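Novice: I'll drop the sequence and a predicted model, then ask my questions.
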Amino acid sequence: MQADIEIYVLSCPTENITAWLENTFTLVKKSSPSALCSKVTLVSNDHEIEVTILEQAAGKRFTSIWFDSDKTPWDDDIACAKQAFESLNCEVRCNFQGWEEEGNQDPDQWWRINSHGEGPFIWN
């Protein structure tokens, strides 16, 4: 189980992201600390999950969705990205292997899912 899950969506309005989360989980709290940042608290299997949605997180067109919990229903970032792509129908990117403190992975190695398919690629 991963400590947290983070995905990046391309050109996807925050309202669509919030609607996906509300359809997938029970939404208990929602706030907007800034113009580009929204925070929501979800409940999944009796666990509260804090989620931060940050627009323009990677360049102007990518929004980060960060699930700050090891209690999400997904095994890894890629599983989350697949569900997000199916629901949001916009390109989704995530770390290829999940983040590890002492991993030997290439930090530019990512997983991309879009209308052309999915697979690893270098994002730099």
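Specialist: On my side now, so go ahead.
Novice: switch to C-alpha atoms for all contacts and neighbour counts from now on
Specialist: Will do.
Novice: what's the burial count for residue 35?
Specialist: 8 (other CA atoms under 10 Å).
Novice: what's the following helix or strand after the longest strand anywhere in the chain?
Specialist: Scanning the chain for the longest strand, with DSSP state E as the assignment, gives strand 47-58. The C-terminal neighbour of strand 47-58 among helices and strands, as given by DSSP states H and E, is strand 62-68.
Novice: ok, second structure coming up, stack it against the first:
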Amino acid sequence: MQDLEIYVRDLEPGQLNRWLCQHLDSLQLDDTVTDGDAFKGEGYVRNSMVRVSVYPKANGKRYACVVLEGAELPWNDDLDCARSAWRALDNEVRCSPGGWKEGDSVEEDKWWRIDPRGEMLVVWN
């Protein structure tokens, strides 16, 4: 099972559904309210189920954490997924460059940030 995790700044209701419907064969996800509690849905890619979990107000309340889990996903890694989200949503998107493990220092933790300035590794804060 593969999982992808991205963070979308200022996610508006309906945006996530429109983006994911472009890449999944089917999707059941109600994202009409993006500022409340976590919500979940599911879709399919090549007859393989994809679980979608969304955690609004993650990391400073302006970001929604989007997690996709499945044996088959439309993207190879978090950065590919983040690039796709940026192109479709036109909102800042962040993701981990990979390799983080529980217990690693967060002081030098770098994240990919994709926004109108381009792609760059940044410290989250």
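Specialist: Alright, I've got the coordinates. Nothing here was measured: the structure is a model prediction, and the numbers come from that model.
Novice: TM between them?
Specialist: Overlay of the two chains. TM-score (TM-score structural alignment, normalised by the length of the first structure): 0.83; 122 aligned residues with a CA RMSD of 2.6 Å.
Novice: and the longest strand of the first structure, what's buried?
Specialist: Under the neighbour-count criterion of 16 or more other CA atoms under 10 Å, strand 47-58 of the first structure has 48-57 buried.
Novice: average offset between it and the second structure?
Specialist: With mean CA distance after the TM-score superposition for the first structure, strand 47-58 of the first structure departs from the second structure by a mean of 0.8 Å once superposed.
Novice: quick one: that strand to chain centroid distance?
Specialist: When C-alpha coordinates are averaged (CA atoms, centre = their mean, to the nearest Å), strand 47-58 of the first structure and its chain have centres 7 Å apart.
Novice: residues in contact with that strand?
Specialist: Contacts to strand 47-58 of the first structure, defined as CA atoms under 8 Å, 6 or more residues apart in numbering, come from residues 14, 36-43, 61-69, 71-72.
Novice: I'd like to check the angle between it and strand 62-68, please.
Specialist: Angle, strand 47-58 of the first structure to strand 62-68, by axes from the mean of the first three to the mean of the last three CA atoms, to 10 degrees: 160 degrees.
Novice: in the second structure, what residues pair with strand 47-58 of the first structure?
Specialist: Under TM-score structural alignment, strand 47-58 of the first structure corresponds to residues 48-59 of the second structure.
Novice: list the contacts for whatever residue of the first structure lines up with residue 113 of the second structure?
Specialist: Under the alignment (TM-score structural alignment), residue 113 of the second structure pairs with residue 112 in the first structure. By CA under 8 Å, 6+ apart, the residues touching residue 112 of the first structure are 91-94, 118-121.
Novice: which PyMOL command selects the buried ones in those?
Specialist: Buried members of the contacts of residue 112 of the first structure, defined by 16+ other CA under 10 Å, are picked up in PyMOL with:
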select buried, resi 91+92+93+94
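Novice: including secondary structure and distance to residue 32 of the first structure, could the contacts of residue 112 of the first structure go into a markdown table?
Specialist: Formatted as a markdown table, the contacts of residue 112 of the first structure follow (DSSP: H, G, I helix; E, B strand; the rest coil; distance: CA to CA, whole Å):
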| residue | secondary structure | distance to residue 32 of the first structure |
| --- | --- | --- |
| 91 | coil | 24 |
| 92 | strand | 23 |
| 93 | strand | 24 |
| 94 | strand | 24 |
| 118 | strand | 32 |
| 119 | strand | 33 |
| 120 | strand | 33 |
| 121 | strand | 32 |
